[in-house]
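Novice: The sequence and its predicted three-dimensional model are supplied below.
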Amino acid sequence: MRSVIKKWPALALTAVLATSFAACSAEDGDGGETVKEDTDVTFTGDPVKVMTIAPVDTAAINTPEIVTAAEAATITINNDGGINGHKVELISCNDGNDPNTAAGCARQAAEEGVVAVVGGFTTSGTAIVPILEEAGIPFVGATAFSAEELSSKISFPLVSGAPAFAEIGARTEEDGCQSTSIVLYDVPTALKAVDLINIGIASAGGEKGTHIKVPTTTTNFSAVAKAAGESECAILGLPNDQIAALAAAGKAQGEDTRYYAVQGALNQKVIQDSNGAMEGAVSAVNFVPASDPVWDDAKAASSEIDWSYPYVQNTWAAYQVLVQVTADLDEVTSATVLDALGRASGIDAGGLMSPVDFTKEFPVPGLNRVFNTNVQFVRAKGTDIESVSDFEDITPLFGG
């Protein structure tokens, strides 16, 4: 039986920074095509501009597939007549994985009069959100790493962010794990993620997990796999390549570890690169798995993309949310979109996620903009990711 988490560490809201963003980096696709613009469509209103912010061609994080997803989404919307007859013009801004460049993207959004920043991926929400807030521009599908994204009235994340860390911790205990390792990069913010995971484990009546600190320069994961193998279960929060290398090393050494992955760390690249070592691995997600037919429209829009990446999914879903909330707007501006978002409930991005209510904030100070409190557990099976639970509301875990 879970106990309610009575207190939430104030610093925990940035826990995702050290783990999920590394795990979610998208890469170039393996070829394929993206939908073409239908030049025969007639629009009845003036064009409206949107922006998607994502790092491309940087030394650390590269998410070109997110840009492709935004392009595919806007073309698909326009081929269906746009937003209430307005053609959607996409501005993709490369934040360079740099706060100063990211702030420049936000200033460009304000200067060009975009009606919303939609989806994307950034670790620089602290630099972006205040500028958007001053300009009154909503951030639909915010990455939800920074304190600002998790508290600002212009921020509308579609992911659970920090609370999902506690949920995956609780899951290990509920699955009967007698001992658990928590494998994260050896960086200061990882300590907050460990706290979150251990809170979840404790809420389900378990003992704290063992924190395995991985140097960021690690290339040989044999020792890490051996250390993780000393526990029955291991929660992994590393980049794709490192997770695959760790799991493969563990398999080669005969380790019999059950793997769990933080939100975003279980995708098809990890499964394929681990050569079967991630079979049965479990994670918690906010979106329906990419193998579900509900993603057929996205796949039809672009076959270049691995739609199992959570922030690729988030970007496509954010564009569906934008269409959903603007359906009845006579005038499409940043002010009217922001107002419509603030009044919207039952938003499910066309069935891609459990319905969310943007009128009700999360009952934890500092995490108040967590709207999507419903997660489901998924598992690696063969080369696919399958659902192994219904969507579950994590709010009761926090006393809500």
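Specialist: Received it, and whenever you're ready, just let me know what you need. Numbers count the residues shown, from 1 in each chain.
Novice: When you work out contacts or count neighbours from here on, use the C-alpha atoms and nothing else.
Specialist: Noted.
Novice: for the stretch 201-350 of the chain, what spans make up the helices?
Specialist: Secondary structure of the stretch 201-350 of the chain, counting by DSSP state H, counting those that start in this stretch: helices at 222-228, 240-252, 268-273, 296-301, 310-325, 334-342.
Novice: which one of those helices lies closest to Thr189?
Specialist: Proximity to Thr189, assessed across the helices of the stretch 201-350 of the chain by C-alpha to C-alpha, is greatest for helix 240-252 (18.4 Å).
Novice: got the buried residues for the closest one?
Specialist: Asn240, Gln242, Ile243, Ala244, Ala245, Leu246, Ala247, Ala248, Ala249, Gly250, Lys251 (16 or more other C-alpha atoms under 10 Å).
Novice: here comes the other one, which I'd like you to weigh against the first:
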Amino acid sequence: MTGRRLTSLLAYVSTAAAGASLLTGCGVLPGATGGSREPVTVMTWAPDQTRATNMPGMPAMAQAYARWVNANGGIDGHELRVLTCNEQNTSAGASACARRAVREGAVAVVGSYSQNGRAFMAPLEAAGIPYIGGYGISEDEFTSPLSYPVNGGQASLIAGHGMQLAASCRTVSLVRPDTIAGDKLPNLLNSGLRKASHRSAVDIPALEDAAEYTQQASRARSRAGAQDGCVTAVLGERTQTFFDSFRRLPEQKGEKDGGGDTVRISSVLGSVGQPVIDRTGGPNSPFEGAYVTGWYPDAEHRAWEPMKKVIKEHAFVDNRVDPADAGVQTTWIAYTVLRQVIESLDSDRITALQISHALDKGVTIDTGGLTPELRWRYDDLLGAPGFPRIVNHDVTFQVVRDGRLVAQKPGFVDVGETVLTAP
């Protein structure tokens, strides 16, 4: 065989082998496999393009995380395969996503958002699949033995928000969804207000997906009063719509909307965040001066630098992934948990049972200062009525200054005792 023919044959064999490798990788880019150990399949779901709250950044962050770890050898030698699903903000959608996770062999659902806890937890529990680091919006995330939350959910946010407002607000009006989940918010907010011997908030239920909120805005402002009154809205993605209605109200004598000397607005992370502030004018946003309670440090905190580096390198053209978005942040922390659990197992094959067993037995997760150390042994659970599986009951107090969410008070505030005393 001549040298030229031998060279051509070797090139053909090399090309064919590369093509076969790409096909057997189910679309995974060359070089993205983790090594000789078996791949690990997980799912991340969230609603997208719905009339209520949408969280497209969560699946997008999960995909970016997978590109990052796979480009660096996978997680302890395992290629990470991420399935994504549009939960659609419906119980049918949540159930369909969970059944797909079971059908496609996912060993965990990680960093996801759904208000339909009952619909998705039942299929996961039947298959023994752990739910790691959900957004914290559904009650089932804090009751199911297979759920491992990374934050204190709405319970901690709302209770903490009451503590934050008690220091500055004479009267508080709470505008919240007229839903089963929304019905729990007044008691949680009042538990935080009572912590400082403050009077209870005025409860104003509202449709979660209304096109405008003029009536509720007028009532909220009137009941808050013209002297050091505060109006807080917790309506998810519709919070922006509410405050748009609020700022359009005719001005009352001596009143300044949006953080002036009289009526002050406020909310919690997830209903108001940096992306919303940016979209509504930055320093000229109606949220300027607003109080906001969050789970994690503000987006400028140095502890977020590793996440920002991953986003810059592996999601730089994806505008769904905003490092200041609470859903993106929660997904990053949830995948940090998954990675450290898999590394602790040091096994060629990873199963759902192995993951949940390791978490139950007390593997400790270091999130680099984004949360306290996380651990889900029985002794670590808060055990609050309705929210027994809370392990992280810290929140942060933030305020909007010059169009940026910044720390109002440095460090974390522990609201565990306040959540425990909520009716």
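Specialist: Done, it's in. It should be emphasised that the depicted structure is a prediction, and the values quoted were computed from it without experimental measurement.
Novice: So after superposing, what's the score?
Specialist: Overlay of the two chains. TM-score (TM-score structural alignment, normalised by the length of structure 1): 0.83; 364 aligned residues with a C-alpha RMSD of 2.6 Å.
Novice: one step back: columns distance to Asn286 of structure 1 on top of the helices of the stretch 201-350 of structure 1, output as JSON lines?
Specialist: JSON lines is the format used below for those (distance: least, C-alpha to C-alpha, whole Å):
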{"stretch": "helix 222-228", "distance to Asn286 of structure 1": "27"}
{"stretch": "helix 240-252", "distance to Asn286 of structure 1": "19"}
{"stretch": "helix 268-273", "distance to Asn286 of structure 1": "17"}
{"stretch": "helix 296-301", "distance to Asn286 of structure 1": "17"}
{"stretch": "helix 310-325", "distance to Asn286 of structure 1": "9"}
{"stretch": "helix 334-342", "distance to Asn286 of structure 1": "19"}
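Novice: ok, and the closest non-adjacent residue to Gln274 of structure 2?
Specialist: Using C-alpha to C-alpha, 6 or more residues apart in numbering and skipping residues adjacent in sequence, the residue nearest Gln274 of structure 2 is Ala324, 5.8 Å away.
Novice: Where in structure 1 does the top helix by length along structure 2 align, residue-wise?
Specialist: What stands out as the longest helix in structure 2, according to DSSP state H, is helix 3-24. Residues of structure 1 offer no counterpart to helix 3-24 of structure 2, counting by TM-score structural alignment.
Novice: what does that helix rub up against?
Specialist: Val28, Leu29, Pro30 (C-alpha atoms under 8 Å, 6 or more residues apart in numbering).
Novice: how about the last one, what does it touch?
Specialist: Meaning Pro30 of structure 2. Ser21, Leu22.
Novice: Distance check, it against Ile75 of structure 2.
Specialist: Distance, Pro30 of structure 2 to Ile75 of structure 2, by C-alpha to C-alpha, to the nearest Å: 17 Å.
Novice: Would you tell me which one of the helices of the stretch 201-350 of structure 1 is buried the most?
Specialist: Burial of these is given as mean neighbour count (mean count of other C-alpha atoms under 10 Å); helix 310-325 ranks first at a mean of 24.
Novice: and Val234 of structure 2, what pairs with it in structure 1?
Specialist: Structural alignment places Val234 of structure 2 opposite Gly237 in structure 1 (criterion: TM-score structural alignment).
Novice: Hmm, that match is touching Val183, no?
Specialist: Yes - Gly237 of structure 1 is within contact range of Val183, at 6.2 Å (criterion: C-alpha atoms under 8 Å).
Novice: ok, how many other residues are close to Ala18 of structure 2?
Specialist: For Ala18 of structure 2, the count of nearby residues is 12 (other C-alpha atoms under 10 Å).
Novice: Next: Val56 of structure 1.
Specialist: Look at Val56 of structure 1: counted by other C-alpha under 10 Å, it has 21 neighbours.
Novice: Not counting residues beside it along the chain, what's closest to it?
Specialist: Asn62 (4.6 Å).
Novice: what's the closest of the buried residues of helix 240-252 of structure 1 to Gln313 of structure 1?
Specialist: Nearest to Gln313 of structure 1 among these, counting by C-alpha to C-alpha, is Asn240 at 16.6 Å.
Novice: Which part of structure 1 matches stretch 327-341 of structure 2?
Specialist: Using TM-score structural alignment, stretch 327-341 of structure 2 pairs with 311-325 in structure 1.
Novice: Map Ala204 of structure 1 onto structure 2.
Specialist: Checking TM-score structural alignment: Ala204 of structure 1 goes with Ala196.
Novice: and the closest residue to that match other than its chain neighbours, how far is that from Val172 of structure 2?
Specialist: If the residues on either side of it in the chain are set aside, Ala196 of structure 2 comes closest to Ala166, at 6.2 Å by C-alpha to C-alpha, 6+ apart. Ala166 of structure 2 is 9 Å from Val172 of structure 2, where distance means C-alpha to C-alpha.
Novice: can you check Val276 of structure 2 too?
Specialist: For Val276 of structure 2, the distance to Val172 of structure 2 - C-alpha to C-alpha - is 23 Å.
Novice: Could you do Leu10 of structure 2 as well?
Specialist: 76 Å.
Novice: neighbour-wise, which of those two wins?
Specialist: Counted by other C-alpha under 10 Å, Leu10 of structure 2 and Val172 do not tie: Val172 has more neighbours, with 33 against 11.
Novice: after superposition, how close is the one helix or strand that one maps to to structure 1?
Specialist: Using DSSP states H and E, Val172 of structure 2 sits in strand 171-177. On superposition with structure 1, the mean distance recorded for strand 171-177 of structure 2 (mean C-alpha distance after the TM-score superposition for structure 1) is 1.8 Å.
Novice: how far is that strand from where the chain is centred?
Specialist: 22 Å (C-alpha atoms, centre = their mean, to the nearest Å).
Novice: Please name every helix or strand in contact with it.
Specialist: Other helices and strands packing on strand 171-177 of structure 2, by 3 or more C-alpha pairs under 8 Å, 6 or more residues apart in numbering; DSSP states H and E, are strand 202-206, helix 214-224, strand 229-233.
Novice: my read: Gly96 of structure 1 touches Pro55, true?
Specialist: Yes - at 4.9 Å, Gly96 of structure 1 and Pro55 qualify as touching, with contact defined as C-alpha under 8 Å.
Novice: Which one of those two is surrounded by more residues?
Specialist: Using other C-alpha under 10 Å, the more surrounded residue of Gly96 of structure 1 and Pro55 is Pro55, with 27 against 22.
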